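Student: whatever this is, show me its structure:
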Amino acid sequence: METSSPCPVDAVLKLLAGPWTTHVLWVLQTQGALRFGALKRAIPGISSRLLTERLRRLASAGFVAREMVPSVPPQVTYRLTERGRRLGEVLAQLQPIVSEWEAQAASEVEAPLGLP
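Tutor: Below you'll find the model as predicted:
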């Protein structure tokens, strides 16, 4: 993972900003190791090409491990590495903030102009 920015977290945030990236991490964190087909089914709407690209980028950054069992067809399983699990813990800490913001947005829709 390259770090050309003076901000030390830029490289990670740029990686996570890619489409579906956090969703892939979340599924692997909540469901554990999965084969490609099961992972694709767990993320409705993602194309095989994009899932492959996301998995390769996450693997090259050390967040996901790809394990292949030689068979016909080959059995490939993806799982979070220790680095990926640690990142997942940090991302999980955002959930209370996101829930709070969603609740605020919902109350703003219900009470426009700040009226109760």
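
Student: use CA for all of it now, contacts and neighbours both
Tutor: Will do.

Student: Ala65: which element?
Tutor: strand 64-69 (DSSP states H and E).

Student: please identify the buried residues of that strand?
Tutor: Val64, Ala65, Arg66 (16 or more other CA atoms under 10 Å).

Student: helices of this structure, start to end?
Tutor: 10-16, 21-31, 36-42, 48-60, 82-92, 95-110 (DSSP state H).

Student: now find how far off-centre the longest one is within its chain.
Tutor: When you say that, I think you mean helix 95-110. In terms of CA atoms, centre = their mean, to the nearest Å, the gap separating the centre of helix 95-110 from the centre of its chain is 22 Å.

Student: another for comparison:
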Amino acid sequence: MEGLMATSARRGPYVCGIDAGMDVVSGKWKSLVLWELNNHGTRRFGELRRGLPGVSEKMLIQHLREMEADGLIHREVYREVPPRVEYSLTEHGTSLNEALRSLGEWGKRRCERLAAEDAPAPAPA
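Tutor: Got it, this is the predicted structure:
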């Protein structure tokens, strides 16, 4: 299969569109950051961290930096005391969130199917 011409700073040439898309959402937290910003709007770092239970500060910082470099989020620094930093979705991030919506719906159906499979069988009459 011939690679696509586009490359990112972190990867070589992409093999297909899925490869390019997965590059920007790789990692457990990126799609959840997109979801959080989409559902709650502009958020400060602490608000994002509270909205994503289990994420470490280090991992969230890393993902936010990568997402900013990929043009998915906008980081606004307010020159105040104490300093305030806010994160919001860019148009590019919003369009990616729309693309991920179908995957989220598929995942919800999968969870329902798995829950049904795990349900105890009815007792014989």
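
Student: how alike are these chains, TM-score-wise?
Tutor: After superposition, the two chains reach a TM-score (TM-score structural alignment, normalised by the length of the first structure) of 0.86; 112 aligned residues with a CA RMSD of 1.7 Å.

Student: before we move on, back to that, quick one, which of the helices of the first structure is nearest to Pro73 of the first structure?
Tutor: Between Pro73 of the first structure and those, the tightest spacing by CA to CA is seen for helix 36-42, at 12.3 Å.

Student: give me the mean distance between that closest one and the second structure.
Tutor: Mean deviation of helix 36-42 of the first structure relative to the second structure after superposition (mean CA distance after the TM-score superposition for the first structure): 1.1 Å.

Student: what span of the first structure lines up against stretch 37-57 of the second structure?
Tutor: Counting by TM-score structural alignment, stretch 37-57 of the second structure pairs with residues 28-48 of the first structure.

Student: which residues sit against the matching stretch?
Tutor: Applying CA atoms under 8 Å, 6 or more residues apart in numbering, the external contacts of stretch 28-48 of the first structure come out as 20, 23-24, 27, 51, 75-80, 85, 88.

Student: one more pass at 6 Å, please.
Tutor: Defining contact as CA atoms under 6 Å, 6 or more residues apart in numbering, one finds that stretch 28-48 of the first structure is touched by Val76, Thr77, Tyr78, Arg79.

Student: so for it, what gets flagged as buried?
Tutor: Under the neighbour-count criterion of 16+ other CA under 10 Å, stretch 28-48 of the first structure has Leu28, Gln29, Ala33, Leu34, Phe36, Leu39, Lys40, Ala42, Ile46 buried.
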